[in-house]
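> Provide a 3D model corresponding to the input given below.
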Amino acid sequence: MGLRFIEKNELSINVDYDPTKEFACLLGSPVAHSISPDMHNYSFDKLGIDAKYYAVDVKPEQLKEVLNEIRNVDFLGANVTMPLKTEIIKYIDKLDISSELAGSVNTIVPEDGQLVGYTTDGAGFIDSLSEINVTVEGKDILILGAGGAATSVIVELALQKANSITIAKRFNKSLDKVKKFAANINDKTNCNTSVINIEDNDILKEAISTSHILINATPVGMTSDKSLIDKSYLRSNLVVCDLIYEPAMTKLLKDASDSGCRYINGKYMLLYQGARSFKLWTDLNMPIEEVKDKFFS
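Sure, this is the predicted structure:
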């Protein structure tokens, strides 16, 4: 049985629909720019999996109906992107511990007639650190921002036994929510998680001086040559990560390079979170090195 919303052309998809193959997809809006269909379809073909991955443009008000239809086809799994990562939680049946703590889902897996939500964003970030030979266990980590990308990363850092996590954000109307999130991480993982004011330069400088890893999870640097961190705060034994991958070298990363830091952008986080999703759907390993060479070089 095919999917009515695709067969009747009610939603935009990136390639022609083939109802004879297992269905996998990316749900979100906009999704036309995504590299996910290329990397997953290449991996399906390489491993002989009879499935096809689509980018499906879905608005929040369309999500419930789309999920109801997906439940009734030969469904392998889905990725979820903005603006649906939190909205989707009300329509699925179960959450794993990471997605429950983060309040965010980026992967759906059908299990025993139910749709189960996972988040692989944080695990993908930690996997990407292998590219620069960095581990997080026992480390003190400062993360800039407390949005969707940040929360998934924070959860996984705590689950992977980081010693402490400091969240730097503006003290605005979302402060109480973020403080409750940090308290929940403390309670559920025993990782010392706290919140500081990102606009207090003295406190920020002190936090950087006692951290092993600095992560930018804000959009600052994506569209302008700006950084939230004064270059003088950086030191050569600090690891600097920016979840932004376009541009590849934000001002923060340029400053990190100049300061002799190990550094990485968010490009490989995208690769590794996708590989984690692929494993959940197929129980097989994505051919990461080939995918990296073909789509991420």
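> alpha carbons only for contacts and neighbour counts from here, please
Noted.
> helices or strands up against the helix or strand in which E69 is found?
For E69, the host element (DSSP states H and E) is helix 63-70. Helix 63-70 makes packing contacts with no helix or strand when contacts are defined by 3 or more Cα pairs under 8 Å, 6 or more residues apart in numbering; DSSP states H and E.
> contacting residues for A51?
Taking Cα atoms under 8 Å, 6 or more residues apart in numbering as the contact definition, A51 lies against K21, E22, F23, A24, N41, F44, L76.
> of those residues - the most surrounded one?
Taking other Cα atoms under 10 Å as the neighbour criterion, A24 ranks highest of the contacts of A51 with 26 neighbours.
> helix or strand for that residue, which one?
Assigning secondary structure by DSSP H and E places A24 in strand 22-28.
> show me what counts as buried in the helix holding E69.
L63, K64, V66, I70 (16 or more other Cα atoms under 10 Å).
> just name the closest of the residues you listed to K85, please.
Nearest to K85, judged by Cα to Cα, of the buried residues of helix 63-70 is L63 at 11.0 Å.
> wait, the closest one sits on I88?
Yes. Contact criterion Cα atoms under 8 Å: L63 and I88 qualify, at 7.4 Å.
> now the most centrally placed residue in the chain. Nearest residue, chain neighbours left out?
Nearest to the mean C-alpha position of the chain, by Cα atoms, centre = their mean, lies D121 at 2.7 Å. What sits nearest to D121 in space, not counting adjacent residues and going by Cα to Cα, 6 or more residues apart in numbering, is Q273, at 5.2 Å.
> one more, so I can put them side by side:
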Amino acid sequence: MNRFLEQVGSLEPGVGLAVLGDPIEHSLSPVMQNAALAARGLAHRYGRLRVSEAELAEAFRHLRERFLGWNLTLPLKLAALNLVEEVDEDARWLNAINTVVCRQGRLAGFNTDAIGLHRALDEVFGTNWKLTSVAIIGAGGGAGSSAARYLARIGVPALALVNRTPEKLAPLRAALAGLTDLRLYGWDGLPRAVAESRLLINASSLGLDGTPLGWDPGWLQGDHRVFDMVYRRDLTPVVAWARRRGIVAVDGLAMLLYQGAAAFRHWFGEPVPEAEMRRALYTAAGRA
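Take a look at the predicted model:
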């Protein structure tokens, strides 16, 4: 915890918001949130803090004394559920929070990832994606599990969930029963899950460590669409794999924008300066 307190002490004056995670150095959230704060003329700053899951409870105790709120990234979204006094109904169903608001010393938790995903998919693929079959790779993890819960709840007709450890999908089998045509697969079922879907969502970190995916682009057909929840400056391995087949594929930068805009709304209300947030974020990502 000394490391955490040193980080807080080194923040520039005016920082009362931050993103917490481990690792966190790559996060572009500060770029877009500081652009939003400046556009609204608010005298606050948004930083980043490296916090492990073991440090999380103590971090919450310190932050509630001086911060307006914060965001959470991996691997903290599930553990944080038990560290706030209030949990939004949607966040409870999604079983994760990524946004915390401090209200008179009480902490309220929200999940803006789901609306971020929804708006990003609408922007990239149009609104009819909800009428098609979806496969999620890495559905046993925090981001993938929340995405599965959300998509089942809004009524996608079929949902194929793939996880390297299929046992981690058991809670979703129980939670999503009756909401959609649900199919669960271990890693050897990935080709079949892809074949059964028309929208493929990657919620895993596959390939980001430099390890080749080893997937056959031939799994994809011309009407497939691919969305990678991961973002980075160059193409993610999953996006590159899909584009080699000529498939429309995008990463999670738009999702980051829209979940960040929703978080800002929880902290400060309307208006949310999305245009300024987008400009700052996409410039920082080299896509202006």
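> TM-score of the superposed pair?
Once superposed, the chains reach a TM-score of 0.84 (TM-score structural alignment, normalised by the length of structure 2), with 280 aligned residues with a Cα RMSD of 2.7 Å.
> the helix holding E69 of structure 1 maps to which residues in structure 2?
Aligned by TM-score structural alignment, helix 63-70 of structure 1 corresponds to residues 56-63 of structure 2.
> so how far does the matching stretch sit from its counterpart in structure 1?
Average distance, stretch 56-63 of structure 2 versus aligned residues of structure 1 after superposition (mean Cα distance after the TM-score superposition for structure 1): 2.8 Å.
> now that stretch: how far from the chain's centre is it?
Its chain's average C-alpha position is 22 Å from that of stretch 56-63 of structure 2, according to Cα atoms, centre = their mean, to the nearest Å.
> contacting residues around the residue mapped onto A32 of structure 1 from structure 2?
Correspondence of A32 of structure 1 to structure 2, assessed by TM-score structural alignment: E25. Counting by Cα under 8 Å, 6+ apart, E25 of structure 2 makes contact with R48, R50.
> in what helix or strand does A168 of structure 1 lie?
According to DSSP H and E, A168 of structure 1 maps onto strand 164-169.
> which strands or helices does that strand pack on?
Counting contacts by 3+ Cα pairs under 8 Å, 6+ apart, strand 164-169 of structure 1 packs against strand 140-144, helix 148-159, strand 192-197.
> got a list of contacts for that strand?
Outside strand 164-169 of structure 1, the residues within contact range by Cα under 8 Å, 6+ apart are 138-146, 154, 157-158, 191-199, 204, 207.
> cutoff 7 Å now
139-146, 191-198 (Cα atoms under 7 Å, 6 or more residues apart in numbering).
> ok, of these, which come out buried?
Listed as buried from the contacts of strand 164-169 of structure 1 are 139-146, 191-198; burial here means 16+ other Cα under 10 Å.
> the strand holding A168 of structure 1 vs structure 2, mean deviation?
Looks like 1.2 Å for strand 164-169 of structure 1 (mean Cα distance after the TM-score superposition for structure 1).
> off-centre distance for stretch 110-128 of structure 1?
Centroid displacement of stretch 110-128 of structure 1 relative to its chain, using Cα atoms, centre = their mean, is 10 Å.
> buried set for that stretch?
Residues 110, 115-128 are the ones in stretch 110-128 of structure 1 that count as buried (16+ other Cα under 10 Å).
> measure T189 of structure 1 to K177 of structure 1 for me?
Going from T189 of structure 1 to K177 of structure 1 by Cα to Cα, to the nearest Å gives 18 Å.
> higher neighbour count, those two?
Neighbours per residue (other Cα under 10 Å) separate T189 of structure 1 from K177, with T189 holding more: 17 against 11.
> from V195 of structure 1, how far out is that one?
In terms of Cα to Cα, T189 of structure 1 sits 16 Å off from V195 of structure 1.
> this completes my enquiry, with thanks.
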